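J.: Everything below, folded, please.
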Amino acid sequence: MLQILPAARQMRLSPCAHAALAPDMAPETAVRELLARGLAQDALPLALRLLPRPYAVAWLCQCMRAQTLSGHDSEGLRLAQAWVQQPGPTQRESARAFAADDDYQSVGAWLAAAAAWSDGSLSEEDGPPVADHLTAAAAVAALLHLAGREPATFEA
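T.: Presented below is the predicted three-dimensional model:
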């Protein structure tokens, strides 16, 4: 099982969030504790990091399907969903190329990056493996890009 404190460090949670967490906390307890303390901005990255990477990508796709996306962002969503439905190097490479071609500048690019960074390597298939936290980081970036465009949707 993934340990809470290393995951919190990987996701660069705030000092307040680190102070609220204990090494022996269960994932759900840790996320709920952050939410109870009003630290939603820390709870979301931690929750995404604690999920298995395929689940994080699937959850992100589910969230994005409920939003109005541009054609470009919809293509990033389509590529991420293709990876969720049939994970493999072909789908991952298509998602990686899309995100890189967009220079990681859109919701769609970050959606695709979340899928691309869920397994394998950052570049070539025989390159170094993707760091464990990058799927969650890309998912957070996609959500923040969308929230920046539609703040009223995300204020609660």
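
J.: rest of the way, CA atoms for contacts and neighbours
T.: Noted.

J.: Secondary structure class of E93, three-state.
T.: Classification of E93 using DSSP: H, G, I helix; E, B strand; the rest coil returns helix.

J.: Now do the same contact list for it.
T.: Applying Cα atoms under 8 Å, 6 or more residues apart in numbering, we find E93 in contact with A116.

J.: That one and A114, how far apart?
T.: Plainly put, E93 is 12 Å away from A114 if you go by Cα to Cα, to the nearest Å.

J.: R49 now?
T.: Distance of R49 to A114, computed by Cα to Cα: 12 Å.

J.: So for the two, which residues contact both of them?
T.: By Cα under 8 Å, 6+ apart, R49 and A114 have these common neighbours: T135, A136, A137.

J.: Just the closest of those residues to E28, please.
T.: Set against E28, the nearest of the shared contacts of R49 and A114 by Cα to Cα is A136 (16.1 Å).

J.: and for comparison, fold this next one:
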Amino acid sequence: MINLKISDITQEDVSAVVNAANSSLLGGGGVDGAIHRAGGSQILEQCKEIRATTYKDGLPTGEAVVTSAGDMKAKYVIHTVGPVYPSCADRCEELLTNCYVNSLKVARKLGCTSVSFPAISTGIYGYPKDKAAKVAYKAVQSFLETDDTMEVNFVFSSQASYEIFKNSIYK
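T.: Got it, this is the predicted structure:
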């Protein structure tokens, strides 16, 4: 099941929220900064451990890793790095698709029943919201065809972003 809603992703009462992270995993602006602030120091410490062991050069675009959600209602935060548009050139769609699919694969391994996504790469990374919506919806819908045990939410911070996404996927 796929839901669209306007909400604060840091307040989602789900198994996992997805963080539109930067490759450093050390926090940033937008959704990334909000999640790090809401979750507290536990998320940052676990991200530092991931950087020190698994991804010493930073998390590659399209990959996904997990930490606890710290002080948030969710149990986990799945961190993924979206592509920077348009410098991703002819790989933009592939890389953005990987963000959603790899995040859902991590969620499945964790036994998650509900996952909330922000609109990955549509902030400072500049991916056009209408194009990103189509890629995101297609990726999630395709994944759920093989795994219908999860409820997936697309969470938007504004009515305008919600409308762009809704209008893009239902054309």
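
J.: Drop the TM-score for these two in here.
T.: The TM-score (TM-score structural alignment, normalised by the length of structure 1) is 0.29; 81 aligned residues with a Cα RMSD of 5.0 Å.

J.: if we can go back for a sec, between R49 and A114 of structure 1, which is the more surrounded one?
T.: A count of neighbours by other Cα atoms under 10 Å puts A114 above the other of R49 of structure 1 and A114, at 34 against 26.

J.: and the helix or strand harbouring A136 of structure 2, what does it pack onto?
T.: A136 of structure 2 belongs to helix 129-146 when elements are defined using DSSP states H and E. Applying 3 or more Cα pairs under 8 Å, 6 or more residues apart in numbering; DSSP states H and E, we find helix 129-146 of structure 2 packed against helix 92-110, helix 159-169.

J.: do you know which of the ones you listed lies nearest G30 of structure 2?
T.: Smallest distance to G30 of structure 2 across those (Cα to Cα): 14.1 Å, for helix 159-169.

J.: Counting neighbours, which bits of that closest one end up buried?
T.: By neighbour count on 16 or more other Cα atoms under 10 Å, the buried set for helix 159-169 of structure 2 is S161, Y162, F165, K166, S168, I169.

J.: Compute the inter-axis angle for the helix holding A136 of structure 2 and helix 159-169.
T.: Going by axes from the mean of the first three to the mean of the last three Cα atoms, to 10 degrees, helix 129-146 of structure 2 is angled at 60 degrees with respect to helix 159-169.

J.: which element follows helix 129-146 of structure 2 toward the C-terminus?
T.: Counting by DSSP H and E, the next helix or strand C-terminal to helix 129-146 of structure 2 is strand 151-156.

J.: could the helices and strands packed on helix 129-146 of structure 2 go into CSV alongside distance to A16 of structure 2?
T.: Shown next, in CSV, are those (distance: least, Cα to Cα, whole Å):
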stretch, distance to A16 of structure 2
helix 92-110, 7
helix 159-169, 20
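
J.: List just the one of those helices that sits closest to H79 of structure 2.
T.: Closest approach to H79 of structure 2 among these is made by helix 92-110 (7.6 Å; Cα to Cα).

J.: That closest one packs against which elements?
T.: strand 64-68, strand 76-81, helix 129-146.
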